[in-house]
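[1] fold the following and give me the result.
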Amino acid sequence: MQDIVLDMGGKLFAEHAEAAFHAHPKDTTEGAASWMPGLWAQVGELGLPLALLSEEHGGFDLPAATAMGLVRLAAAHAVPLPLGETMIANWLLAHAGLPLAEGPATLALGPELDGDRLNGPAARVAYGRHAATVVLLAGDRLVRTDAGTVTEASHNVAGEPRDTLVFAGEVTSAPAPVNKQNFRLLGALLRAQGMAGALEAALSMTVDHANSREQFGRPLGKFQAIQQSLAVMATNVAAAGAAAVMATDLLSDALAGTGAFATAAMAAKIRTGEAAGIGASIAHQTHGAIGFSQEYRLHPLTRRLWAWRDEWGREAEWCETLGTEVCARGPDGFWPFLTSTGSAA
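    Below you'll find the model as predicted:
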């Protein structure tokens, strides 16, 4: 089943890769990427937004790392859809006992509830203008509501919608299954998985270019300096992917709140963010001018890497948080903390 779902998703995204590329603005001053309703309909028909759920809730009962592999595949093909946000939204709704999302969904940190009413804005909401359902954390309550009013339609440097939504009215809520830090880290994990996928695709393109582009009578990949750069990039891509998988394997701990998920998710966001900076730089250095061309497929990948590093917490923020936790354990607690993978974290 795991292989079937990943193969199904990979083929779907590959079939729409050309359309996804052309959905992106050539210049982000032109606005955000175009919505792809036909592709989203197929994503829904295949049940991919429910991939994190058990069979009882209509999902595939897959390991979290396999289900979140769909997010990585979508990122590798630069698909401009909120698949990851919808998957996490449904996962949270299922654990909170709330109805699942209808159509595309997104995540946001919202204002405090006033009884059953939610009044106020949520900023930089991914795909807010296209979301049929918004899942917000308001204090210690998980809120499920229809899309709010878009008061500012904006986008990140990759052309992905990042909108300000304003809510005013009664909403459905339940006790939140995660705390605020873990809610933010769920978003950080999405970006870590996305960066891992985009890095893998960028590495593949860079290696292909180095092996096919000739300079001074031989392929670029035959030059020792290029080989060294590609080795550095490949090492960072592998480390980023491993960090993202490790955090995803501990997804269920986000509900228990023992700290294992938080530690791994912070480390994943830090490591993938670092790899994004190194990988994007090497990819463009190897490609030269063609890598910056608006007609070339590298720039939707590297633009996402630059944008996703800053979303749901930058490396500096999570480094400070994680470093504070490490220092609080003292010298005797550092090694057990570093080597633990479960409840000891």
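
[2] from here on, just use CA atoms for contacts and neighbour counts.
    Noted.

[3] helix, strand or coil for Arg124?
    strand (DSSP: H, G, I helix; E, B strand; the rest coil).

[4] for Leu118, same thing?
    Here Leu118 is recorded as strand under three-state DSSP.

[5] what segments of the stretch 51-200 of the chain are helices?
    Assigned by DSSP state H, counting those that start in this stretch, the helices in the stretch 51-200 of the chain fall at 64-76, 83-96, 180-212.

[6] of all those helices, which one comes closest to Ala283?
    Distance to Ala283, taken as CA to CA, is lowest for helix 180-212 among the helices of the stretch 51-200 of the chain, at 5.7 Å.

[7] next, the angle from the closest one to helix 83-96.
    For helix 180-212 against helix 83-96, the angle by axes from the mean of the first three to the mean of the last three CA atoms, to 10 degrees is 150 degrees.

[8] return the distance of helix 180-212 from the chain's centre.
    From the chain centre to the centre of helix 180-212 is a distance of 8 Å (CA atoms, centre = their mean, to the nearest Å).

[9] which strands or helices does it pack on?
    Based on contacts counted as 3 or more CA pairs under 8 Å, 6 or more residues apart in numbering; DSSP states H and E, the elements that helix 180-212 packs against are helix 64-76, helix 83-96, strand 218-219, helix 224-249, helix 260-287, helix 298-310.

[10] how about those, which one is nearest Arg191?
    Nearest to Arg191 among the helices and strands packed on helix 180-212 is helix 298-310; the distance by CA to CA comes to 5.7 Å.

[11] quick one: contacts of stretch 183-190?
    Stretch 183-190 is contacted from outside by 71, 84-85, 88, 107, 137, 244, 247-248, 262, 265-266, 268-269, 311-313, using CA atoms under 8 Å, 6 or more residues apart in numbering.

[12] pull the distance from stretch 288-300 to the chain's centre.
    Offset of stretch 288-300 from its chain centre (CA atoms, centre = their mean): 22 Å.

[13] to compare against the first, here's the next sequence to fold:
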Amino acid sequence: MARNTELAELAESIFAASYDKDATGLDAAAWKACAESGLTTLTDPEVGGTLEDSAVLLEAAGAWAARVPLAETDLLGGWLARAAGLAVPDGPLAAVTAGVTGGDADTVSVELRRVPWGRSLAAVVVLDGDRVLVLDTAGAAVTEGANVAEEPRDTLRFTGVTPVAAAAAPAGAAAELELRAALGRSLLLAGAARGALARSIGYAGERQQFGRPIARFQAVQQMLAEAGSEVAAAAAASAAAARTARTAGFGDPATEFAVAAAKARCGEAATAVARIAHQVHGAIGFTREHDLRLVTTRLWAWRDEDGNESRWNDRVGELALQAGADGLWPLVTGRP
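    All right, here's what the predicted structure looks like:
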């Protein structure tokens, strides 16, 4: 995928301006800047961005460990609301699949667990079987939680609340929502891997041992080369998945195959790159004071979120078997 240089530069400038290695929770300054630039609704037809544009944005967000729910808002919550014909609420969003119980004809009750950025969301878009509900988080009781990267993963409890809006779910919504979540996470993983590699190369060039930078030692060079190959593989797989989703649509088996392969490959890269980054940094890389943890903890957290490596590798195998001998080549290459 040709990198959208202008968009990449805009995203990098926003994330760099508000970067704070010691902060947690929503980065309000970065969110405001992204919203004003149209990046929080990038794939909205009225904005005109593509999934490949979103790939550039999310990779940058991953590299900078940006504390903004861009994938959750645009690729998931915003998409699901639009697909159901509902107005998209302003502010940070998330989308979840959950079984909702009704208090009466007009109200619902539900407990939503490990909602990304739950405490900071304006609304949650819920896929409840054959309907889509928009729930205002002002009516939720929040139990705060976090993943290993200290990103909010909260429990939201709604009791007898009236949805902001409701509509019939579009056909295939659950399958598409799952693929969109895996694609978004793959792109973030690719970016975080790039960020970890960049920090490692920089440190290896600065750290002196036996009178010279450790980057001049062959063993360190080999580790960095291995990490570089993993970063390249993750970037290629996630970019290919975004491109396939744009051209073929999420209902095409080729997209499911590409997304499954990307999430599995990015999860594999996450493990290798995090390991190598910490080996290069030595003991200093394990301290809370060092910003390496911002990307490596995200690599560890995100490789398991939205389906881990084993789950998506299994799906790759299932799709290959379903395609059969004659259909495997077109499935893998996208060509007849």
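
[14] ok, back up a step: save the helices and strands packed on helix 180-212 of the first structure as a markdown table, and put in distance to Val178 of the first structure and mean neighbour count too.
    Shown next, in a markdown table, are those (distance: least, CA to CA, whole Å; neighbours: other CA atoms under 10 Å):
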| stretch | distance to Val178 of the first structure | mean neighbour count |
| --- | --- | --- |
| helix 64-76 | 17 | 25 |
| helix 83-96 | 8 | 24 |
| strand 218-219 | 52 | 13 |
| helix 224-249 | 15 | 20 |
| helix 260-287 | 11 | 24 |
| helix 298-310 | 22 | 23 |
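
[15] any chance of these in a markdown table, plus distance to Glu15 of the first structure?
    Output for these, formatted as a markdown table (distance: least, CA to CA, whole Å):
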| stretch | distance to Glu15 of the first structure |
| --- | --- |
| helix 64-76 | 12 |
| helix 83-96 | 16 |
| strand 218-219 | 30 |
| helix 224-249 | 24 |
| helix 260-287 | 24 |
| helix 298-310 | 17 |
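
[16] for Ala131 of the first structure, find the nearest of the ones you listed.
    Using CA to CA, those put helix 83-96 closest to Ala131 of the first structure, at 9.1 Å.

[17] got the angle between the closest one and helix 64-76?
    Using the same axes, to 10 degrees, the direction of helix 83-96 of the first structure lies 150 degrees away from that of helix 64-76.

[18] okay, the counterpart of Ala30 of the second structure in the first structure and Ala74 of the first structure: tell me how far apart.
    Under the alignment (TM-score structural alignment), Ala30 of the second structure pairs with Leu39 in the first structure. Distance of Leu39 of the first structure to Ala74 of the first structure, given as CA to CA, to the nearest Å: 11 Å.

[19] same question, Asp61 of the first structure
    For Asp61 of the first structure, the distance to Ala74 of the first structure (CA to CA) stands at 20 Å.

[20] for Val125 of the first structure, same thing?
    Distance, Val125 of the first structure to Ala74 of the first structure, using CA to CA: 19 Å.

[21] Glu317 of the first structure now?
    In this view, Glu317 of the first structure and Ala74 of the first structure are 27 Å apart by CA to CA.

[22] still on that earlier bit, now render the helices of the stretch 51-200 of the first structure as CSV, adding distance to Met8 of the first structure.
    Below are the helices of the stretch 51-200 of the first structure laid out as CSV (distance: least, CA to CA, whole Å):
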stretch, distance to Met8 of the first structure
helix 64-76, 9
helix 83-96, 14
helix 180-212, 17
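
[23] out of the ones you listed, the one nearest Thr151 of the first structure is which?
    Nearest to Thr151 of the first structure among these is helix 83-96 (20.8 Å), distances taken as CA to CA.

[24] packing partners for the closest one?
    Judged by 3+ CA pairs under 8 Å, 6+ apart, the packing partners of helix 83-96 of the first structure are helix 64-76, strand 105-109, strand 141-146, helix 180-212.

[25] mind putting these into CSV with distance to His95 of the first structure?
    Formatted as CSV, those follow (distance: least, CA to CA, whole Å):
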stretch, distance to His95 of the first structure
helix 64-76, 15
strand 105-109, 15
strand 141-146, 10
helix 180-212, 13
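
[26] wait, which of these is closest to Leu46 of the first structure?
    The closest of these to Leu46 of the first structure is helix 64-76. By CA to CA, the value is 12.0 Å.

[27] equivalent range in the second structure for the closest one?
    Mapping helix 64-76 of the first structure onto the second structure (TM-score structural alignment) gives residues 51-63.

[28] Ala147 of the first structure: what's it in contact with?
    Gly128, Arg129, Ala131, Ala132, Thr133, Val134, Leu165.

[29] let's see if you can find the most crowded of those residues.
    Gly128 (30 neighbours; other CA atoms under 10 Å).

[30] tell me who's in contact with that residue.
    Thr106, Val134, Ala147, Val150, Pro161, Arg162, Asp163, Thr164, Leu165.

[31] the second one and Ala64 of the first structure, how far apart?
    The span separating Val134 of the first structure from Ala64 of the first structure equals 22 Å under the rule CA to CA.

[32] what does the first one give?
    With distances taken as CA to CA, Thr106 of the first structure is found 19 Å from Ala64 of the first structure.
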